[in-house]
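> next comes the sequence, and after it the predicted model I'd like to discuss.
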Amino acid sequence: MNAFRAACVQMRSGKNPSENSLQASALIKQAAADGATYIQTPEMTNLLVGSKAELLDRISAEWQDVSLKAFKRLADELSIWLHIGSLAVLREDGKIVNRAFVISPEGSVAVRYDKIHMFDVDLPGGESWRESATYQPGNSAVCCDLPWIRFGVAICYDIRFPTLFRAQAKAGAFMLTAPAAFTQQTGQAHWHVLQRARAIENTSFVVSAAQGGLHEDGRETYGHSIIVSPWGDVLAELDNNEPGYMTAMIDPESSTRARQRIPSLQNDKEFEISGDFRAAETRA
């Protein structure tokens, strides 16, 4: 397996899909000019809109989506693997999904993934999110084969569910991904440790492009797009919340060496939990 250059594009998506597409495309072109052959954008590349009614007014079915059409042309033009972290699109039944796309250098969609885990939380300070009120969750994990590596596709909040990434690593993924729109609050607390933890426990690269800054709809995201090695080292990071990009070399052999040193995937065992749960419930 040969090494390749990966890039993360960091954005501050607003409410206008055409403007967001132009912002992403300009940064993708810059990353490609710097030698990146796999380029990833963040979650909600096409728009960030808090209102479901407003979102429905601005999105379309996948086959009609202007952003996806532009990105397919761009992947073909630049001859790159373009991983769109996610777009909000309408499913065939009219429900909204948070969908990732991996586009080949020929401009065709190689893999789709609908975000499985919905961000339904109440944070300190009154910040509250209910993704399940807007989006229909997916139910299938996905891997994608590039010429150099197999990688797992995930989105944002998925990073908090290690079994998803473990399953991808056991399925042969040497690279894991979690393009995101992490809130400022949760990003400050957990972004780096979650990225490094998923890398270390699966002896895999982790590549996560992010949204950053104060968005048009009023939300604030953390930024800090990051690429982590299978040993848990940060290979590259945009240490801010501004739009931009960064790159790092991905050598699949690094993952092979890490798995030889710490064979946790091989040592993993199935197990059952036992105990007197009824007695514990009575004591509580």
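That came through fine.
> all contacts plus neighbour counts: C-alpha atoms, from now on.
Will do.
> quick check: longest helix in the chain by residues?
When the chain is parsed with DSSP state H, its longest helix is helix 184-202.
> which parts of it are buried?
For helix 184-202, the neighbour count (16 or more other C-alpha atoms under 10 Å) marks 184-185, 187, 191, 194-202 as buried.
> would you format the residues you listed as CSV with distance to residue 283 included?
Shown next, in CSV, are the buried residues of helix 184-202 (distance: C-alpha to C-alpha, whole Å):
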residue, distance to residue 283
184, 39
185, 36
187, 37
191, 37
194, 34
195, 38
196, 38
197, 34
198, 36
199, 39
200, 38
201, 35
202, 38
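> okay, one more to line up with it:
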Amino acid sequence: MTSTRFTAACVQMRSGRDVLKNRDDAVALVREAASQGAHFAQTPEMTSLVCRDRAELFDKVGPEAQDPVLAALREVAREKGVVVQIGSIAVKEGDKVANRAFLIGQDGDIIASYDKIHLYDVDLPNGESWRESATYTGGASAVAAETPWGYLGMTICYDVRFAALYKALAENGASFLSAPAAFTKQTGEAHWHVLHRARAIETGSFMISAAQGGLHEDGRETFGHSVIIDPWGRVLAEGGTEPGVFLAEIDTALVADVRGRIPTLKNARPFKVEVVPFIETDRAASA
């Protein structure tokens, strides 16, 4: 029988370039979350390694079966009897890397994995360019995975800007949505809260997103502010920029309550877009 209440924890980190140190930090924080009563603990995107240099990244990551962070957090889940969501780790896939999330059950078994679908490829006005697709391979499938409290929709970071993904997950049974991230400070200050509250409100779902925060070894600065948001858009827990554990009690009955009051998922209708061009009239001919 599915329980209606549980305690969720966002594990905020400041991962660096040492995979084993990052592993130890993640293990310590998940254990701390469990000691504070968490039944579910989520780490941020790139828990295992935050590193800009492509050659260094490839040198330090390996296949999923050999990843030390995945192995250690599976053991912690088993030891503490908690469900652990690894926001993501870098996993070698041929000549590229997958940005892969994992959901681990209380027995330490892997319930599901998800590869980040949307990759950040952009040329900014200041001349700065980002090409995630040059290093990472994008996923092709959305994932809603069953937990003891309902279904969890698994997404990662940049995915949060694509509302259709969250609508699809909610329509397929997800009551909890997640976008663990390594948002930059600049974009986080502008968009982090509004995007998370919007995804929660649009779908009548909880949003649970752990984040990287602060100045990292590779020079990047991430926004932090791990958040847990309820289906009404209220912030239940939030971090700052320092590593730590941020907890909130989740009442799953609120999902049905909010979706009953504002049934956007039920009321959505198919539609087509009609594009009407502007036609300039010949004023001289009509005079």
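Sure, I can see it. Since the structure is predicted, the reported quantities are computational estimates derived from the model, not experimental observations.
> let me see the TM-score of these two.
Here the superposed chains carry a TM-score of 0.95, computed using TM-score structural alignment, normalised by the length of structure 1; 278 aligned residues with a C-alpha RMSD of 1.4 Å.
> ok, average deviation of the longest helix of structure 1 from structure 2?
Superposing on structure 2 and averaging over aligned pairs (mean C-alpha distance after the TM-score superposition for structure 1), helix 184-202 of structure 1 comes out at 0.3 Å.
> distance from that helix to the middle of the chain?
13 Å (C-alpha atoms, centre = their mean, to the nearest Å).
> then stretch 201-215 of structure 1?
Using C-alpha atoms, centre = their mean, the offset of stretch 201-215 of structure 1 from its chain centre is 6 Å.
> with stretch 168-188 of structure 2 instead?
The chain centroid and the centroid of stretch 168-188 of structure 2 are separated by 5 Å under C-alpha atoms, centre = their mean.
> mind listing what's buried along it?
Neighbour-count burial for stretch 168-188 of structure 2 [16+ other C-alpha under 10 Å]: 168-170, 174-185, 188.
> coming back round to it: following the longest helix of structure 1, which helix or strand shows up next?
Using DSSP states H and E, the helix or strand that follows helix 184-202 of structure 1 in sequence is strand 205-208.
> packing partners of whichever helix or strand comes after that following strand?
Later in the chain than strand 205-208 of structure 1, the nearest helix or strand by DSSP H and E is strand 212-214. Identification of packing neighbours for strand 212-214 of structure 1 by 3 or more C-alpha pairs under 8 Å, 6 or more residues apart in numbering; DSSP states H and E yields strand 220-222.
> related to what we said a few turns ago, in terms of secondary structure, what does the longest helix of structure 1 contact?
helix 162-170, strand 205-208, strand 220-222, strand 226-228, helix 264-267.
> nearest to residue 250 of structure 1 among these would be which one?
Residue 250 of structure 1 lies closest to strand 205-208 among those, at 7.7 Å (C-alpha to C-alpha).
> what residues does that closest one touch?
Strand 205-208 of structure 1 is contacted from outside by 8, 40, 42, 174-180, 195-196, 198-199, 225-230, 250, 255, using C-alpha atoms under 8 Å, 6 or more residues apart in numbering.
> hmm, 7 Å instead?
Surrounding strand 205-208 of structure 1, the residues in contact under the criterion C-alpha atoms under 7 Å, 6 or more residues apart in numbering are 8, 174-180, 195, 199, 225-230.
> go on, stretch 53-67 of structure 2?
Residues from elsewhere that reach stretch 53-67 of structure 2 (C-alpha under 7 Å, 6+ apart): 51, 90-93.
> closest to residue 236 of structure 2 among those?
Closest approach to residue 236 of structure 2 among the contacts of stretch 53-67 of structure 2 (C-alpha to C-alpha): residue 90, at 29.6 Å.
> once you drop chain neighbours, what's closest to whatever residue of structure 1 lines up with the closest one?
Using TM-score structural alignment, the partner of residue 90 of structure 2 in structure 1 is residue 88. Spatial nearest neighbour of residue 88 of structure 1, excluding adjacent residues (C-alpha to C-alpha, 6 or more residues apart in numbering): residue 98 at 4.9 Å.
> the longest helix of structure 1 vs helix 162-170, what angle?
40 degrees (axes from the mean of the first three to the mean of the last three C-alpha atoms, to 10 degrees).
> so helix 184-202 of structure 1 matches what in structure 2?
Under TM-score structural alignment, helix 184-202 of structure 1 corresponds to residues 185-203 of structure 2.
> just the ones in strands from the contacts of stretch 53-67 of structure 2, please.
For those, the ones inside strands are 90-93, with DSSP state E as the criterion.
> out of these, which is most surrounded?
Neighbour counts for those (other C-alpha atoms under 10 Å) peak at residue 90, which has 27 neighbours.
> contacting residues for that one?
Residues in contact with residue 90 of structure 2 (C-alpha under 7 Å, 6+ apart) are 46, 48, 61, 97-100.
> now the residues you listed as CSV including neighbour count?
Listed next are the contacts of residue 90 of structure 2 as CSV, based on neighbours: other C-alpha atoms under 10 Å:
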residue, neighbour count
46, 27
48, 32
61, 20
97, 23
98, 23
99, 25
100, 25
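> and the residues you listed as JSON lines, adding secondary structure?
Formatted as JSON lines, these follow (DSSP: H, G, I helix; E, B strand; the rest coil):
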{"residue": "46", "secondary structure": "coil"}
{"residue": "48", "secondary structure": "coil"}
{"residue": "61", "secondary structure": "coil"}
{"residue": "97", "secondary structure": "strand"}
{"residue": "98", "secondary structure": "strand"}
{"residue": "99", "secondary structure": "strand"}
{"residue": "100", "secondary structure": "strand"}
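> for the closest residue to residue 216 of structure 1 other than its chain neighbours, give its distance to residue 7 of structure 1.
Take residue 216 of structure 1 and drop its neighbours on the chain: the residue closest to it by C-alpha to C-alpha, 6+ apart is residue 14, 5.1 Å away. Separation of residue 14 of structure 1 from residue 7 of structure 1 (C-alpha to C-alpha, to the nearest Å): 22 Å.
> nothing else from me, thank you.
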